[in-house]
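Participant: Here you go, sequence then predicted model.
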Amino acid sequence: MSSFITDKFLLKSSYAEELYHSYAKDLPIIDFHNHLPPNEIAKNKQFKNLTKIWLDGDHYKWRAMRSLGVEEKYITGKASDEEKFKKWAFTVPYTMRNPLYHWSHLELKRYFNIDEQINEKTALSIYNQCNDLLKTPQYTTQGLLKMANAEVVCTTDDPIDNLKNHQDIAKSKFNVQTLPTFRPDNIINIEGVEFNTYVDSLSCVSGIKIKNLESFLEAIESRVQYFHDNGCRLSDHGLSYVYSEKFTDKKVDSIIKDRFNDKALSDKEISIYKSAILFYLGQFYANKGWTMQLHLGPIRDTNKLLLREIGINVGVDSIGDYQHAESLAYYLNKLNDDGSLPKTIIYNSNPSDNDLFATMAGNFSEGGTKSKVQFGTAWWFLDQKDGITKQINSLSNMGLLSCSVGMLTDSRSFLSFTRHEYYRRILCNIFGEDIKNGELPNDIPWIGKIISDICYHNAKSYFNFQGLKSKTSKPQIVIDK
């Protein structure tokens, strides 16, 4: 059966084809948010087989297999890698109209030059062809990033990480800039059972004895500086919603001391603490010229049985229905009033919040900066054709799509960079349809410039990546996390 991944894939007009192939296709990729393991990049890891690179850790695929009734032993269990892949190949034909169908065939085509459709009959042939290629020198983590035309990748890293892997990459001849991102969830989640242990680790790596709010903030700021010295230019927060309680330093100091002494905190006290720490973190980011990312709205780990048996991030999360408008407006405005609002990207997991987030982003502008607060591209459950289209339309209707910093993978997979191609094709098709329908002029050079900006140039400028060189600090004490 012939491939459906052709040059015209997702492009419904000659205008769309010209926009994609002339202005988007060959641009480098700036992947400013992902969950790639930096140790695997530093070690230039070579994967044992297709299951290891394609299925391990991919909760999107796990979720689809479970929905089809595949037994857990073929997903995260003790079945062999070949058996697991065969079950995935069995699943793929049933994923039609799910983005996994498009993504999987795009990845096979772009990385392995395989046009066959994945199913039970082709499973073994595909598995063996890919495994043969994975043994060759170019199919390492670094080789795959070069193959994807990646220019910058930003990993997601805990504040107590010593960043040695990033330092090793920076000192190597690998020319894809690999930068850390500051992800302080463990600092914010004061209700976590390991919070006090984590604070001890933070104290150790920062060299600051943490005993109150003042010393706690001093230790956090020292880690922000350490990350900055190692090339970090973004932070990231995974939150159900933004916390926006009024607080005083005296009250927050009291809450922290109570937690250090293992006293139970009320929900109100937890919310006050998180509101304060989020505010101070925003100040730190602004002082460094960083971009703050706020990923808002999911419900995580809903299946407690699987959580106990397998752990977190296994594909049992959902879209939440939280109220965001007032708390998000309060938080951004408080930082703005303080003169400490960093460049910020807000992402929603619920599509019903598209217009809300698009209009919120437009409330806080600054001369000399295009869209200081960005409505981030479609995220998680929404990063499929319909979700991407709706995000683009909301941003077009409520703001300036031309200022968008574009797509990111938000993925743990080294094969997921075809999601940039997927986004670029959808973007070009939307503009192409508008030209075809007479809703936009047939001005290909100008519209092509807008598309090139969205796909690459806006991000490079917004994140200050031009000419950035990591200034590596001496590695600090390694903490067993």
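Facilitator: On my side now, so go ahead.
Participant: all contacts plus neighbour counts: C-alpha atoms, from now on.
Facilitator: Noted.
Participant: which of the residues in stretch 330-346 are buried?
Facilitator: The neighbour-count check on stretch 330-346 (16 or more other CA atoms under 10 Å) flags Y330, Y331, L332, N333, L335, S340, L341, P342, K343, T344, I345, I346 as buried.
Participant: ok, now how distant is the fourth one from R110?
Facilitator: Distance of N333 to R110, computed by CA to CA, to the nearest Å: 44 Å.
Participant: The second one now?
Facilitator: Separation of Y331 from R110 (CA to CA) stands at 42 Å.
Participant: Equivalent analysis for the last one, please.
Facilitator: Spatial separation of I346 from R110 under the definition CA to CA is 31 Å.
Participant: now the third one
Facilitator: Plainly put, L332 is 41 Å away from R110 if you go by CA to CA.
Participant: Presented hereafter is structure B, for comparison with structure A:
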Amino acid sequence: MKSFIDNNFLLETEFAKELYHDYAKDLPIIDYHNHLPPNEIADNRAFENISKLWLEGDHYKWRAMRNLGIEEKYITGQTSDKEKFDKWAFTVPYTIKNPLYHWSHMELQRYFGIAEMLNPTTSSSIYNHCNELLKTSDFATQGLLKSRNVEVICTTDDPLDNLSHHQKIAGSDFKTTVLPTFRPDRIINIDKVDFVDYLNDLSTISQIKISDFESLLQAIKSRIDYFHTNGCRLSDHGLPHAYAYDFTEKEVNVILKNRLCEKTITDSEILKFKSAILFHLGRFYGKNKWTMQLHLGPIRDTNTSLLKSIGINAGVDSIGDFQQAIQLARFLNKLNENGSLPKTIIYNSNPADNDLFATMAGNFSEDGIKGKVQFGAAWWFLDQKDGITNQIKSQSNMGLLSTSLGMLTDSRSFLSFPRHEYYRRIVCNIFGNDVKNSELPNDMEWIGKIAQDLFYNNSKNYFNFPDNKVSN
């Protein structure tokens, strides 16, 4: 009987098998967007047990367990790590047809050499086997990254971060390049209750008193300069949609001053401020030759009860149905007209917007830059087999798949890197089926080159990564 997740998992044709094994399998990984904690990389954290490594902070798994009706105490509560693992082992068989079913068993195989299915019968033996391996240095954070041939990772970092952990990594002999990413959402969100407190902290760390819009921009620029010095070459924004409403600097200055005085501001004023900040951030990114990432479309923190008890990133987010096209086009166009449009990656969370985003990316180009504006990889709820396939179809039909930057993990888990393998297998299978159906020529050398570009070369050439880890 053919084993589950064997060497040719997801590969349906001989062409796909050869393409994956000879051209894709051994390429290094450039993971240009994830949420791994840099302090755990810097300290080379060793995990006490597999629950700490596998379940801690993973809201994908939390959602699945909640959907099965498992009590919260076994998910984020105070029960033992073994009890939490047993509940996850109980859950896994019920995730069949969910990407977690594939991911979980791939992770057990790739990191721990476990080919058997995780379920209540195997839970204890798998738990004990993994825990024995976790006692070795190969299973601390740096060893885990090395084992998957991770060349570059870009973490997601608040502008207030002092980046000391990145500096520690850069000064070490760890081979994987770990770079920060500038995530200024809290500067944009003037409507949040903690906005004024956040700007006070920004004033402190930048040593610039923020009293008006001009001083806010100076403070932001100082943090961008600091991040740049510490190797940052990407920014990221998690927004419901882009903001490109008409504003004047005078209007925005009044809006900010009123907010700093705790005065009420209107919905239209909120949109003007967000539009102004996002535009100026884009200008700064362009000047520094950074890549701007826009993750657009989700509804976040929908369950206020869990939000209050657990906090953000609890796994209670959803796909949104925002109107994306007009504001996104205006935002990108305004930066382009200003001569400031940076390299940009746009990600959508709603599959109904695939064609929209694919066509939007093709509107803005620049001589000598391959795929300046990118339709980003299938993201969040879409980073599964169907979501990846549909994203590739839209990108192929509306643009040039050959310019794509490939996959990323967007994960908080050190065991998530087989998602790159998952993506590579899916893409190789798509190419293989097209060759079988005579929709593509049986040209392994050329298609192999295109595949290697997708999985590694395009990212290597697209991002303006520093030659050394940190140029202090």
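Facilitator: Yep, that arrived. None of these values were measured; they are calculated from a predicted model.
Participant: Measure the mean distance from the longest helix that structure 2 contains to structure 1 post-superposition.
Facilitator: Using DSSP state H, we find that the single longest helix of structure 2 is helix 267-288. Following the fit onto structure 1, the mean deviation recorded for helix 267-288 of structure 2 is 0.3 Å by mean CA distance after the TM-score superposition for structure 1.
Participant: Show me what the helix or strand following that helix is packed up against.
Facilitator: Note on helix 267-288 of structure 2: by DSSP states H and E, the next helix or strand toward the C-terminus is strand 291-296. With contacts taken as 3 or more CA pairs under 8 Å, 6 or more residues apart in numbering; DSSP states H and E, strand 291-296 of structure 2 sits against strand 234-239, helix 267-288, strand 343-348.
Participant: ok, 7 Å please
Facilitator: Under the contact definition 3 or more CA pairs under 7 Å, 6 or more residues apart in numbering; DSSP states H and E, strand 291-296 of structure 2 sits against strand 234-239, strand 343-348.
Participant: Can I get the ones you listed in CSV including distance to S147 of structure 2?
Facilitator: Shown next, in CSV, are these (distance: least, CA to CA, whole Å):
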stretch, distance to S147 of structure 2
strand 234-239, 25
strand 343-348, 28
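Participant: To Y101 of structure 2, which of these lies closest?
Facilitator: strand 343-348 (23.7 Å; CA to CA).
Participant: what's the following helix or strand after that closest one?
Facilitator: Next along from strand 343-348 of structure 2, by DSSP H and E: helix 354-361.
Participant: report the angle between the axes of that following helix and strand 343-348?
Facilitator: Interaxial angle, helix 354-361 of structure 2 versus strand 343-348 (axes from the mean of the first three to the mean of the last three CA atoms, to 10 degrees): 170 degrees.
Participant: mean deviation (superposed) between helix 354-361 of structure 2 and structure 1, please.
Facilitator: Mean deviation of helix 354-361 of structure 2 relative to structure 1 after superposition (mean CA distance after the TM-score superposition for structure 1): 0.1 Å.
Participant: tell me what the helix or strand following that helix is packed against?
Facilitator: Once helix 354-361 of structure 2 ends, the next helix or strand along the chain (criterion: DSSP H and E) is strand 373-375. Packing partners of strand 373-375 of structure 2 (3+ CA pairs under 7 Å, 6+ apart): strand 343-348, helix 354-361.
Participant: Identify all contacting residues around the shortest one.
Facilitator: Counting by CA atoms under 7 Å, 6 or more residues apart in numbering, strand 343-348 of structure 2 makes contact with 290-297, 372-377, 379, all of which sit outside it.
Participant: Tell me roughly how far that strand lies from structure 1 on average.
Facilitator: Once fitted to structure 1, strand 343-348 of structure 2 is off its aligned match by 0.3 Å on average (mean CA distance after the TM-score superposition for structure 1).
Participant: now that strand, how far from the chain's geometric center?
Facilitator: Relative to its chain's centre, strand 343-348 of structure 2 lies at 11 Å (CA atoms, centre = their mean, to the nearest Å).
Participant: in which helix or strand would I find Q391 of structure 1?
Facilitator: Counting by DSSP H and E, the element that carries Q391 of structure 1 is helix 385-398.
Participant: And the next helix or strand past that helix?
Facilitator: Tracing the chain past helix 385-398 of structure 1, the next element assigned as helix or strand by DSSP H and E is helix 418-436.
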